[in-house]
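Peer 1: need a 3D model of the sequence below.
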Amino acid sequence: MSKVFTFTPDYPHPVCSGEIIRGGTGYHYPDGGDPLPKEIEHIYPDYSLYPDLCKDTAYGFLTRGCPRGCDFCIVAKKEGQCSVKVADLSEFWNGQKNIVLLDPNMFACKEWRDLSRQLIDSNAWVDFSQGCDIRIMTEEKAEYIRQMKIKQIHFAWDRYEDKDVIISKFKMFKQLTGWNYRKMTVYVLCGFNTTIEQDLDRIYTLRDLGYNPYVMIYDKYKLKQGDELKKLQRWVNSRFAFATVQKFEDYKP
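Peer 2: The predicted model follows:
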């Protein structure tokens, strides 16, 4: 039995078993619990367990850890405050048309060039599903990404105070790749240490820059029905509503 979040309730139904083994961040945060044996950690995934989800799609980590150590994020405590290579692409990919990467900060890893080349050579559609750190983006890294068949790349704008450097990096990345919002989504952390005005400033700025903002609410489960942040999330994350209603104050759910 596994779960990611500590606030997620356990499976409520009886389990016909002599022993239940529980694992995952939801049970063992922040110490992480016992690591998996090496031969299990590096085994090729059994994608047949989820035939619909994994139809011609490979999922996995090339790196673990992140040097940022942000207070709102569990990665540094769980995986270490350094981005390190943990696998080659062949450990979880064997010719599938799509690759979904779960890495927290691949481009902070010193082997990012080698890993990027593996993704380019795969000729598969690549989805960076987690929020890549735009603050460490360079023209060289952007060029490697441009050579990949990118289905979707996600960035993150968590700290409002990083506004100046983030805007300049987003402008540089868009200019070098020539991509638009259809390929570039930016997670916007709300409800942690920002005001609604700061949240809207980031959202409007990203839209003006040609990126697709996506609101992520910190500890959303604690919010009550009708909370302003829930309304904000519903507006931004609905592409139709966000494209139709230009200002948040005009949005009527």
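
Peer 1: going by C-alpha atoms from here, please, whenever you check contacts or count neighbours.
Peer 2: Fine.

Peer 1: helix, strand or coil for the spatially most central residue of the chain?
Peer 2: The residue lying closest to the centre of the chain (Cα atoms, centre = their mean) is residue 130, at 1.5 Å. Three-state assignment for residue 130 (DSSP: H, G, I helix; E, B strand; the rest coil): strand.

Peer 1: please give the structure of this sequence too, so both can be compared:
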Amino acid sequence: MKISLLTDCPKHNLALMKLSTYHKKAGDQVKLNMPLWPADYRYGSYIFENGIRFGDQERGGIGARPKVRLPEDIEKLMPDYTLFNVDHSLGYTFRDCYRKCPFCKVPLLPQNLLHHSIWEFHEKRFDTIELLNNNTFFDTLWEYTFKEIYKAKLKIIEHGMDLRMLDDHKAWWIKRLMWKNEPKFAWDQMKDEKKITEGIKLLQKHKIEGTIYVLMGFNTTFEQDLYRCEIINSMGSKPFPMLYKPTKELRRFRRMIYLRYYSKYKSIKEAWKDYKRGRRK
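Peer 2: You can find the predicted model right below:
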């Protein structure tokens, strides 16, 4: 059979990588993102709600049908790392997050409380592993994951750990692991300021250089967005704006932060005033 796999994911799609493994084992021919190819069967997996859709017979993904799951026998398969141009392993050791944040789509996904070993998806030829977990620290066995990664001497990529759940022991492990890039965290809502700043103090204590995502344009004012970036910067971490509803002002502010224009100033507020006026230090 000719199997067509379709997605709008810019980097990789784990579900399609497992479907590719399944069909290649069955002797099928598999092609990615070739919608005009005369395939016998098409799968689509999408992350964006309003993207282009093609004539797929089965469709899933958080942007299309978030409740759709792979059959268990396919879910257990090793991903096909040749399908996308990736140079590291990727997968989930724990999928769920219990926060139910109003801006997040993770609560729409089917509940999955199982812990998984990295060896269910890690290939030994890679020296780096990417955890796709939505909240690693909600996994009661999170330390087993970190131990496996440490013992295998792997570099780690993680898309955002929960500062509100950080303690000395977790911070000790974060410092101990080898990171492909800086470890990532998030400050999404103003109401979490106390817990977030306590978490950042732990990063300082353990000498962890982290990047902290700052959700902007959801339920905060620009002044509150700037304030959070200011606090993060003053405590030795790097703010990283994430725009929920982009505006011209937010895009410009984000550009200033990405360029680290503020590093020459005493405060981000001062830097922003000059940046808006087109001044340069």
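
Peer 1: enumerate every residue touching the residue nearest to the centre of the first structure.
Peer 2: 101-104, 154-155 (Cα atoms under 8 Å, 6 or more residues apart in numbering).

Peer 1: quick check: closest non-adjacent residue to the residue mapped onto residue 133 of the first structure from the second structure.
Peer 2: Aligned counterpart of residue 133 of the first structure in the second structure: residue 162 (TM-score structural alignment). Leaving aside its sequence neighbours, residue 162 of the second structure sits nearest to residue 185 (Cα to Cα, 6 or more residues apart in numbering; 6.1 Å).

Peer 1: per the alignment, the one you found corresponds to what in the first structure?
Peer 2: By TM-score structural alignment, residue 185 of the second structure lines up with residue 155.

Peer 1: residue 229 of the second structure maps to what in the first structure?
Peer 2: Checking with TM-score structural alignment, residue 229 of the second structure has residue 203 as its match.

Peer 1: which strand or helix spans that match?
Peer 2: Assigned by DSSP states H and E, residue 203 of the first structure falls within helix 196-209.

Peer 1: just checking, what packs against that helix?
Peer 2: For helix 196-209 of the first structure, the packing partners by 3 or more Cα pairs under 8 Å, 6 or more residues apart in numbering; DSSP states H and E come out as strand 184-190, strand 212-217.

Peer 1: give me the mean distance between the shortest one and the second structure.
Peer 2: On the superposed models, the aligned residues of the second structure are on average 0.9 Å from strand 212-217 of the first structure, with distances taken as mean Cα distance after the TM-score superposition for the first structure.

Peer 1: what's near enough to touch the corresponding residue of the second structure for residue 72 of the first structure?
Peer 2: With TM-score structural alignment as the criterion, residue 72 of the first structure lines up with residue 103 in the second structure. Contacts for residue 103 of the second structure (Cα under 8 Å, 6+ apart) come out as residue 218.

Peer 1: hang on, residue 107 of the second structure packs against residue 66?
Peer 2: No - using Cα atoms under 8 Å, residue 107 of the second structure is not in contact with residue 66, being 9.5 Å away.

Peer 1: those two: who's more crowded?
Peer 2: Just comparing residue 107 of the second structure and residue 66: by other Cα atoms under 10 Å the higher neighbour count belongs to residue 66, 19 against 15.

Peer 1: A strand includes the match of residue 185 of the second structure, no?
Peer 2: Yes - assignment of residue 155 of the first structure by three-state DSSP places it within a strand.

Peer 1: just give me the neighbour total for the counterpart of residue 250 of the first structure in the second structure.
Peer 2: When the second structure is aligned by TM-score structural alignment, residue 250 of the first structure is paired with residue 274. Close neighbours of residue 274 of the second structure, defined as other Cα under 10 Å, add up to 16.
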